[in-house]
Structures are given as structure tokens and as C-alpha cells.
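In: structure here, sequence nowhere to be found:
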């Protein structure tokens, strides 16, 4: 199949896709949508940025449009669970245009926002409820939502839900859902526990997979720079100065570290904002909105943003700190090279992070190209300061800061502006 018209979607959905100038389905959409339209449970495996939201969203809306019933007060006809507030909002932003011109309602419930407003939004009932597990449990405990009429369940980024401990919430939510129902589970990685989850909640699922779990998007140019921890701030500033107009995501391991890093960048004249768990939902939404519009072009984040940021224009992802969970590296760098675009991922690796790098490379079944420094021997990685450092002449030698940014893809010729001092 080569276009959405051949998938057998409702005319309303075909019109919505045309309004959005979407003509050709991505591979995961091409495989999953026909099976989901037939009512099969779906186990979908695909790297980030491949269009998973429409892969479940289009058949979900199609099924709802085919039904004449309306949701009763406090009920939902379908439920989409996602691990983070940002991802919930992103999913809803993708689904609402599909329901434009219909009577279908899409309601979101997440933590960090007024629970009373969410209770009021659920009073009328909803066709699609998109939620984080924690806030949904709060609403269930208050008797604000009845899930017994749910006939379609979607678990998006299910592997991260496992990482964040939401499996316990899922075990409490699932028995409250209606039966029979269709369940679709989507994930970018497939850890062993995911197999157990699929067996528990999917019935005779059809497995669709467009890339091996742990594989990054093909157009992401990856590299690693071996830098002493103390030299990382200066190295980061060099990299950011090489392409000052580019949208750049910088990942820090901790909330405190992300905030400190952002404030230091701002003090040095960079146009930066931060997003992490200590920020209110309003602050996080404003930071993402500013980043998406280009008002802010550097966003410092923890793994709260490793999923749920769908901004096609992100040119660089910089891993200032390597993640302790290897799978999170895949999700982090998946924020660039989205929707077929090119992007670059740069990892700054201190001596005591080499073991984390080894786990990342093992997951991805490839060794990252070294753009700066010398790769330490594994036995020298026990303590900070052993091995690594900024020595050597890799692809990005210190005397040529521009090259240290890696083999960057061609840019669109955007004008450069001088930063305020």
C-alpha cells in the first residue's frame, strides 16, 4: 500500500489526513492500520519518530466513528495510557484533528494540573481518554471515571511505563475495563518484561515491527566525545556555538543538574530553557511551546522529555550525561531525525561513564564513532579520572571546534545571529 486512501479508512479520516497534507503512511502505519481495522490486538515495535500515534490513532477513531452510541456521563469508550504528561498532550494533539467535524470528544488527564477541572471534563463522558496511569488512578479512587465501557485500550511507550513502575497501576486499571476489547501495545524496545506484559494483556496479537528494538532512526548521525567531567561545560558551549540557531536538546541525568546547566547557559548568553520533574505542568508546557516555536532554541531536559517531544525541527541531541538505562539513549536521540529529517546525536562521555556507553553500544549492536578523545580501556573505568579525557585527535580535534560537532547534516541555510553577551 502506498497511500492512506488504500487503507479503507472512513471518509472523515481521509479528509482530515488531506487537510494535514498527509498522503503516504509510514511503514509502521502501513502494517498496523489494516490489522487494527480488522479488530486484531496489535503488538507494535518501532523506533521513535516513525508515526506510531497515527498507527493506533487512525483505526481507533475509525472504530469509534462506526459506532452510534454516545458515552454516558463519567465514562470513556476508549483509553490511551502513556507514561508522561508531555506524551499524553502530544497524543491528544494528534488525535483531535482526526476527530474534527465529528462529535467525538478527546479528554486528557495528567498530574500537575487541576484535578477538579479534569473531573468536570469527565462529567459528560468522553470517546477517547488519554491519561497518565497515576492521575487516572486518582480519578478512579474519587469515583470520577467509570472505565467499564472501554472497548479499546492503547498502551503507548509501554516499555517506559514499565521502567517508571506503572505496571502496578496497570494491574489495577485493567480489571476495570470493559470486555471484549481491542488492545494495542506500542513500544520502541522489547525487554523481557514486555513479552510478559503482552501475554497478559493481548489476545492473539499481530506483531508489527519496522526496526530492530534498540535501533536508532537511520538518519541520526551519532558520535561520542570522550571528555573529562570537569571539561563538559566548556565543551558543551563550544558545540552549541558551532550552530547557534539550531534547535538543540541537551539531556542531563538529574533534575538539579538540568536546572543548574540551563541557568549557566543563560548566564553565558545562550537562549535556553529547562524541563524536568521539579517544574510545574504549566512551566513544562510553556518551555516546550517556546522550544517548538523557536523562541527558545536550547532545551535542557531530563528523561522526562526523552519521549513526548515531537518537534520535527530538532537538529541536535546532546547527551551531556549518559543515561543509566541504555534504552533511554535510543529514546533521547529519537527526538531528532523525525519525520524523515536528518539530525545529529552527540554523547559526551566522562571516564566513569564508559560502562554506560558499553551498555548502549551493546543494545544498539554498534560502536559509536569517536569524534574527540580516546576510548579508555574497560578495566580503567572504575573511577572518575582514569582513562578518557580530551587527549587524542579524533574526528573533532580541539583545534577545530567546528569539526568537533561531528559530521553534521546539511542545514537549510538559516541566517545566523550573534548571541547577546
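Out: Everything's here; your move. Fair warning: this is a prediction, and the values are worked out from it, not measured in the lab. Numbers count the residues shown, from 1 in each chain.
In: contacts, neighbours, all on C-alpha from now
Out: Fine.
In: ok, the nearest residue in space to residue 113 that is not next to it in sequence to residue 158 distance?
Out: Residue nearest to residue 113 in three dimensions, not counting chain neighbours: residue 281, with 6.5 Å by Cα to Cα, 6 or more residues apart in numbering. Distance, residue 281 to residue 158, using Cα to Cα, to the nearest Å: 22 Å.
In: okay, now the one to match up with it:
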């Protein structure tokens, strides 16, 4: 199958060709036709499957077919959970619309709103936004969503995890009732299905990868290690492996900062990226990581979904996530576009239940290795560290270490409430 066979315009085919793409990915091949036909779509697609083009290309095609209004009101809204993802979706929109008479803009928090307001006043057809800044500018009367033809909710599951449900509901009230809706999510939980029922109208269901499975191209391994020896082990792996680009995940912001400082003192160029960092610092860290000046990017889960890093070879879970689905999202940053990738997890005794939950979710056992000199502590407790124990920043938002329970979702709900309090800093 070719992009041409999907029925896209010549202007879009020219832009696609310029980017060097010839064959659509599975999610693109499945999502583009029903969107072009005017259907609402509910799509399940993992990070790195090309989903952004899956909704951007047909949306641009349909927008270009319609008459351009003189004052260019916002006709398409793409809502994303994080600034990084918003910036990357916007970059894709710009690239694919290069040969079309369409204007686009991106708005998110953490930066001065004045340039964004100026752009909106000039007229914008396609707006990429995070919820907080969108609501702020709408409340200020700087933008109207009354002319929306297309509404895209990207990373819907991440939106809910970060506590944006109430913001989404507020935004929905600003939109006209007649519009085309597209929802993309890596997982289809009960909450996601409930949200879809309130947004989508007789949607076409599209699924490119089985729910909660890991990409086949990713090699996974677990290192059982004593908690106190994790830092030494990760430095040994990166240094002796001579790895040049490694994305490392920690559960807390404090942990990310501490690990970054230790790596730098060990001669490894590293930078941290998380919600407490300014937008300028986050952008600089990501740019340095992409161009090779920074070897290791240490991140909290804010970066798990939305970082577009082509051919990323290594992802390391310095700490396992306490929500199993986040493991899939984290390691999905590698093994993209058909390339091989390696996902390593450093697992201490108190993370045993997290590992069990992850293996149950993905339906496979992960190979285990023990490195001499970094053996696990045989006397350590396998009980997870509970909130309020084990150091600073425990229990902050999704970085908390609340013990997961299959009988109750109370812990996750508490995490989401905490996350909601801080998400104004993230979008």
C-alpha cells in the first residue's frame, strides 16, 4: 500500500515524499480512510507507530478542501497532555501542510503567552494546545472554539492519568455540537471508553497494535540489584557499553536531579527533564540529547509519551513505574520505525510486585541478569515503599510509591488527584 492509494491530495503527497516516507504505517493505513470519509475514530496506537500522521494527514486534506474563511477562525483543535508533545505535533502539522494554504499555531504554558496571542489574532486554522493554556486564553477572550470542524484528543489515557478530565469537559462545552472527533490512546481502560462515549459519535474503532503489548523490536532485560547499588550499576552499563544516547526513567523529580548530578560527576554528560524544570530548560535538555551533546536524558513520566527521538537505542528504568501501563509507554520510546531497541530495568527487592504486575500486563516473563558486584540484597523487604517513606518527594503526583492493588483503584485515583494539582505546571 502507498500513501497515494489512500486518496490524499497531491500537496500532501509532496510533503510526505519530502520527508522521505513512501509506505504508511499500520495505524496510518487503518485510520486515514475512515477519517477521510468523515467518521469519528477511536484509535489504539502505541507511541512510535506514526499515529500523529494518522490523524494529521486526513485532517489537513479535509480542511484544505473547505473554503478558507477570511478571518481564519480555529477550525481544528488538537489537544495534547504535555508541552513537548504539543510542540512535536505542531512540527508535524507544519511539515505536512507546507504546500497548503493553512495556518497553524501551538499554545502551552510555561512560556510568555503574548507571542501566542499575537499568532492567534493573525488567524489560525489548526491549533495544537495543552489544556491549561487553552482554557486560560479562552477565558481571556483571546480565542474562540465555536467554528471547530475537527477535534483531536491525543494521548487520551495520559490526559486522564494527569488529571485533565475536568479540563477536557470544560473544553468540550466550548466546541460546537457538529464536528468530527478523533481520539487516540495507547490503552483502552474503562475510563477511556467512558470518555469516548461522551465525545465520539458512532466511532470507527482502529487498532494497530494489541492493547498493552510491547513492541517486538524491543529487547527487554531486568537487572536484579540492591537498591543502594543501582547508581553504580547504571554508570557501569553506560560507560562500559559506550552508549551514546540513553533515556533513563526515575519515579520522582528529586531522584532525576540526584541521578543526573551523580552521572555528571562520573564523566557522563547528562540532563534532567521533568515538571519542575522551566520550559526553556526542558527544551535545551531535549535538544542537547537529540544532537548528541547530552548522552543521558533522565526523565520522570512526563517524558514517557510525547518525546519524538528517532532511532533511540536504549531506555533504562532506573526505577520501575508503580503503574504497570507506564512501563509500556516508557520503553515504547525505543524500537521505533522498525529499528531495534534495548529496554533495561534495574529492579530492587521493593519493586518485586511492580515487576510482577508488568509481566502480567505484557503477558511475558522478562529475562533476568545479575551483575557481579551489584547483587540484590537477600535481606531486603519486597514490600513497596509506601507514600511518605523513603525520602523526599515520595507520593508527589504520579511519582508516588503507593502500593498498587488489583482490588481497589483508590491508590491510582489519589495519584491522579495529586497530579491534577500540579498539572498547571506541565501544560
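Out: Received it, and whenever you're ready, just let me know what you need. These numbers come from a predicted model, not from an experiment.
In: and residue 281 and residue 158 of structure 1? Which one has more around it.
Out: residue 158 (24 against 18; other Cα atoms under 10 Å).
In: what sits against the closest residue to that one other than its chain neighbours?
Out: In space, and not counting its chain neighbours, residue 158 of structure 1 is closest to residue 187: 5.4 Å by Cα to Cα, 6+ apart. By Cα atoms under 8 Å, 6 or more residues apart in numbering, the contact set of residue 187 of structure 1 is 44, 45, 46, 47, 156, 157, 158, 159.
In: nearest to residue 117 of structure 1, of those residues?
Out: residue 156 (24.4 Å; Cα to Cα).
In: the closest one pairs with which position in structure 2?
Out: Under the alignment (TM-score structural alignment), residue 156 of structure 1 pairs with residue 154 in structure 2.
In: these two touch, right, its match and residue 85?
Out: No. Residue 154 of structure 2 is not in contact with residue 85 according to Cα atoms under 8 Å; the separation is 9.2 Å.
In: so what sits against both of these two?
Out: Contacts common to residue 154 of structure 2 and residue 85, judged by Cα under 8 Å, 6+ apart, are absent.
In: still on that earlier bit, select only the buried ones of the contacts of residue 187 of structure 1 in ChimeraX?
Out: Applying 16 or more other Cα atoms under 10 Å to these, the buried members can be selected in ChimeraX as follows:
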select :44,45,46,47,156,157,158,159
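In: would you reformat the contacts of residue 187 of structure 1 as TSV and include secondary structure?
Out: Converted to TSV, those look like this (DSSP: H, G, I helix; E, B strand; the rest coil):
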residue	secondary structure
44	strand
45	strand
46	coil
47	coil
156	coil
157	coil
158	helix
159	helix
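In: nearest to residue 110 of structure 1, of the contacts of residue 187 of structure 1?
Out: residue 156 (14.8 Å).
In: got the contact list for the closest one?
Out: 80, 81, 82, 83, 185, 186, 187.
In: switch the cut-off to 7 Å
Out: Each residue near residue 156 of structure 1 by Cα atoms under 7 Å, 6 or more residues apart in numbering is listed here: 81, 82, 185, 186, 187.
In: just tell me what the first one corresponds to in structure 2.
Out: Meaning residue 81 of structure 1. Using TM-score structural alignment, the equivalent of residue 81 of structure 1 in structure 2 is residue 79.
In: residues in contact with its match?
Out: 128, 129, 130, 131, 152, 153, 154.
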